[in-house]
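S.K.: take a look and give me a structure for this.
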Amino acid sequence: MSNLLDVGYSRCADLTKRYGTTYYWGARLLPVAQRRDVHAVYALCRLADDIVDEPERDNPAVSRRGTAAERLEVFRHQFFTALSRGTSPEPVMAAVVDSIRRRGTDPECFERFFDAMAADLTRTTWATWEELRDGYMEGSAAVIGEMMLPVLQPYTPAAIGPARSLGLAFQLTNFLRDVGEDLDRGRVYLPQADLARHRADPRLRRVTPAWRTMMAEQVARNRQLYAHAQTGLPLLPPPSQRCVGTALVLYSRILDRIEAADYDVFTERIRVPDREKLHLLVRAVTIGVPEVDFQPRAA
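M.R.: Reported below is the predicted structural model:
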C-alpha cells in the first residue's frame, strides 16, 4: 500500500475513533482489511455531515471556502471526480476511493447520500414518519447500510433489507437522543404529525406527560427497526456478525438509557459508558453477541 493510502486510512481511523465510537469498537472485531473499509465509509459520511452540522470544524480534506451549500457541492464534486479517476491527491479521499472501488460499492448509493446532506441545508422539519423516512433517511441512513454491505460480505443479497433497517435504526436513535442539539441547529427530526397528535412540543425542552407518550411511541418504532435488523445477523460471516451485532446492541442500549432518564434528552447527552462497550466487545469475542428481545414492553 502506498504511503498516500497509509496516511489516508490512518486518518479515516482517527475520524472514526473520535466521532463514531460505536462504529470504531464494532469494527475492532473485523479483520484489518475490512476494518479499514468501515473506517473509510464512516470518514466520508462524517466529513460531509460536518460540512452541514459542524461548519466550524476544520479538516484538511474539506475546503474552508464558501457557504455550507457551496462547500458540500465542492466536496461532492471532488468525491465523484476522484471516484472516476480511481485516486485523489488528498489522503482521506484517496483511501475512500480505494475502498469503494476495491469493494465494488454501487456509486449510486453516494448520489442518494449527498442529496440527503443537501436537504439538511434547506429542510428543518418533516411532516410524517413516512416523509422523514423516505424523503430524508433513505439517503442519510438506509443507504449507509447498503454502503457497508460490500465490506461485510454477506452470504446472500437478502441481507440488504436488514442492513437498511439498521441504518434507519441507528439514525432514529440519534434523532431521539439529540433533540436538544438539533433544536440548537434549527431542526426537528421528529415527525410533526406525531408531535401534533400527542400535543408534544420539543421547543419547551422539558419532560411533560405529552412528551413521554410521544417519545415512548418513537422508541417503540425504533425497536421495531432494530428487531428487523437483527434478523440479518445470521446472513453474515462470523466476524461481520460479531461486528454488526455488537454495534446493534450498543446503539440500542441508548434507548434503554433514554427510558431510564424519563425521556429527558435535554439536560445532558445520553451515552453508553466505555466500560459497557468494552464488556460487550470482550463478550462478542469470547461468547458471542447476545440476542436482544425487541418486543414491545409493558407500560
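S.K.: going by C-alpha atoms from here, please, whenever you check contacts or count neighbours.
M.R.: Fine.
S.K.: mind listing the strands for the protein?
M.R.: Taking DSSP state E, the chain contains no strands at all.
S.K.: what sits against the closest residue to His228 other than its chain neighbours?
M.R.: Nearest non-adjacent residue to His228, counting by C-alpha to C-alpha, 6 or more residues apart in numbering: Pro162, 5.7 Å away. Neighbouring residues of Pro162 by C-alpha atoms under 8 Å, 6 or more residues apart in numbering: His228, Ala229, Gln230, Thr231, Gly232.
S.K.: only whichever of the residues you listed are buried, select them in ChimeraX.
M.R.: One line in ChimeraX is enough to select the buried ones among the contacts of Pro162; burial here means 16 or more other C-alpha atoms under 10 Å:
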select :228,229,230,232
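S.K.: to compare against the first, here's another:
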Amino acid sequence: MQSRWRLEPGTLYDDLADRVAAGVMSRYSTSFSLATRLLGRPVRRDIRNLYAVVRVADEIVDGAATTAGESPQRVRELLDAYAQAVTSAPGRSFHTDPVLHAWAGTARRCRLDPADMEAFFTSMRSDLDPVVHDRRSLASYIHGSAEVIGLMCLDIFITHGSVTADRDWLREGASSMGSAFQKINFLRDIGADTSVLHRSYLPEPFTGDARDRLLDECSDELDVGCTRIPALPVGARAGVAAAAALYRELLDRLRATPVDDLTGPRAVRVSVPAPVKALVTAKAAGRAVLS
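M.R.: Coordinates of the predicted model:
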C-alpha cells in the first residue's frame, strides 16, 4: 500500500497551513467564521488565510505582544519584521510559519495587489503613535485598515468565479462595506480604545448625535456594498450577504445602546447573541440565493 506521505508532495503541509488559518478565524471571530461557512470551499480557504495574517498583525499591535510584556519599541520592531515577512511571503513557495505559508499561497493564487497589504501595515503602524484623528487622517486610516481588506476579498471572489459587472463599481462596493465594518467596530470598542489603548478614532466628541451620524454613514455604506452582492460570483454571495446582515444587526443594537454604556473602562461591548446570529445569517443567505 502506498504511503499517503508520497501522494502529491506538499499538499499535506498546504492543508495543515490552511487549517491553522481557519482556526485563527474560528477563535477570534464567530461572526466572520459563521459567514465564511456559506462561501464556496476555495473562496472560504482564501478568505480565512487573509483573515489569519491580518489578525496576527493586530495581535502584535493591540494584544498578545503587549500582554507578553514587550516594550513599545519591541512591539514596533515586531510589527516591522512581520510586515516585511508578510509582504515578501508570496515570493517564496514554503514557509515554516503555517499562517505565512497559507497567506503566501492565497496571495499568489489570487494575484493580490501588494500595495493593499502595504497600506494595511501603514495603518497598523499609525496605531503605535495614537493621535486624535481628523476627517482626513481617519479616512486614510480606514482605507488601510479596512477598505483594502474588502478589495483583497473581492480579488479572491473574482479568482474563484466570473463576473460581468464593471470592476470599479464592484471595488467601490467592497471598499464601502469594509469602511462600514470598521466604523461599527470603532463604536463597539470605543470604551477600550479610549480608556485602555488611549486612542481616539472619531474626529468629534462622542455624543449620541455623533454616534447616530456615524451609524447613518455606516448604514449608507452597507447599502452601497449590498447593491453589489448580486453581481458577485455565486460562491461568494451568501457569505457576503450574511456578513453584511450581521453588521447591520450590530449597528441597530449600537444605536439602541445608551452612549454612556459604550464609554469608559467598564463599557459594554455590544454583540449579537448566537441564536440571533444564526437566524440573521440564515435569512441573509436565503435572500442572496434567491437574488
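S.K.: what do we get in structure 1 for Ala180 of structure 2?
M.R.: Under the alignment (TM-score structural alignment), Ala180 of structure 2 pairs with Ala169 in structure 1.
S.K.: tell me how many other residues crowd Glu221 of structure 2.
M.R.: Residues lying near Glu221 of structure 2 (other C-alpha atoms under 10 Å) number 21.
S.K.: what lines up with it in structure 1?
M.R.: By TM-score structural alignment, Glu221 of structure 2 lines up with Leu225.
S.K.: what do you get for Arg109 of structure 2?
M.R.: Using TM-score structural alignment, Arg109 of structure 2 pairs with Arg102 in structure 1.
S.K.: touching, the match of Ala180 of structure 2 and Tyr226? I think so.
M.R.: Yes: with contact defined as C-alpha atoms under 8 Å, Ala169 of structure 1 reaches Tyr226; the gap is 5.8 Å.
S.K.: the equivalent of Leu100 of structure 2 over in structure 1: how many residues sit nearby?
M.R.: Applying TM-score structural alignment, one finds that Leu100 of structure 2 aligns to Met93 in structure 1. Neighbours of Met93 of structure 1 under the rule other C-alpha under 10 Å: 27.
S.K.: OK, contacts around Met93 of structure 1?
M.R.: Taking C-alpha under 8 Å, 6+ apart as the test, what Met93 of structure 1 contacts is Gly8, Leu44, Ala61, Phe79, Ala82, Thr87.
S.K.: ok, the counterpart of Ala231 of structure 2 in structure 1 - contacts?
M.R.: Counting by TM-score structural alignment, Ala231 of structure 2 lines up with Leu235 in structure 1. Leu235 of structure 1 makes contact with Pro154, Tyr155, Thr156, Ala158, Ala159, according to C-alpha under 8 Å, 6+ apart.
S.K.: of those residues, grab the buried ones for PyMOL.
M.R.: Buried residues within the contacts of Leu235 of structure 1, by 16+ other C-alpha under 10 Å, are selected in PyMOL with:
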select buried, resi 154+159
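S.K.: can you redo the contacts of Leu235 of structure 1 as TSV with distance to Tyr136 of structure 1?
M.R.: As requested, these are exported to TSV (distance: C-alpha to C-alpha, whole Å):
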residue	distance to Tyr136 of structure 1
Pro154	26
Tyr155	29
Thr156	27
Ala158	23
Ala159	22
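S.K.: and the contacts of Leu235 of structure 1, which is closest to Val32 of structure 1?
M.R.: Pro154 (17.4 Å; C-alpha to C-alpha).
S.K.: what does Arg37 of structure 2 align to in structure 1?
M.R.: Aligned partner of Arg37 of structure 2 by TM-score structural alignment: Arg28.
S.K.: map Gln78 of structure 1 across to structure 2 for me.
M.R.: Checking TM-score structural alignment: Gln78 of structure 1 goes with Ala85.
S.K.: whoops, I mixed them up, Thr213 of structure 1
M.R.: Alignment note: Thr213 of structure 1 maps to Asp209 in structure 2; criterion TM-score structural alignment.
S.K.: what's around that match, how many residues?
M.R.: Neighbours of Asp209 of structure 2 (other C-alpha under 10 Å): 11.
S.K.: ok, it - contacts?
M.R.: Contacts of Asp209 of structure 2 by C-alpha under 8 Å, 6+ apart: none found.
S.K.: how far away is the match of Ala180 of structure 2 from Leu248 of structure 1?
M.R.: 9 Å (C-alpha to C-alpha, to the nearest Å).
S.K.: what touches both of the two?
M.R.: Tyr226.
S.K.: hang on, the earlier thing: Arg185 of structure 1: which of the contacts of Pro162 of structure 1 is nearest?
M.R.: Of the contacts of Pro162 of structure 1, the one sitting nearest to Arg185 of structure 1 (C-alpha to C-alpha) turns out to be Ala229, at 29.8 Å.
S.K.: leaving out chain neighbours, which residue sits closest to that closest one?
M.R.: Pro162 (4.1 Å).
S.K.: roughly how far does the one you found sit from Arg102 of structure 1?
M.R.: Distance from Pro162 of structure 1 to Arg102 of structure 1, by C-alpha to C-alpha: 23 Å.
S.K.: can you map out the helices along the stretch 51-200 of structure 1?
M.R.: 68-85, 91-103, 108-119, 129-132, 143-152, 160-177, 179-184, 192-198 (DSSP state H, counting those that start in this stretch).
S.K.: need the ones you listed in JSON lines with distance to Ala261 of structure 1, can you?
M.R.: Below are the helices of the stretch 51-200 of structure 1 laid out as JSON lines (distance: least, C-alpha to C-alpha, whole Å):
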{"stretch": "helix 68-85", "distance to Ala261 of structure 1": "35"}
{"stretch": "helix 91-103", "distance to Ala261 of structure 1": "38"}
{"stretch": "helix 108-119", "distance to Ala261 of structure 1": "31"}
{"stretch": "helix 129-132", "distance to Ala261 of structure 1": "24"}
{"stretch": "helix 143-152", "distance to Ala261 of structure 1": "29"}
{"stretch": "helix 160-177", "distance to Ala261 of structure 1": "11"}
{"stretch": "helix 179-184", "distance to Ala261 of structure 1": "14"}
{"stretch": "helix 192-198", "distance to Ala261 of structure 1": "20"}
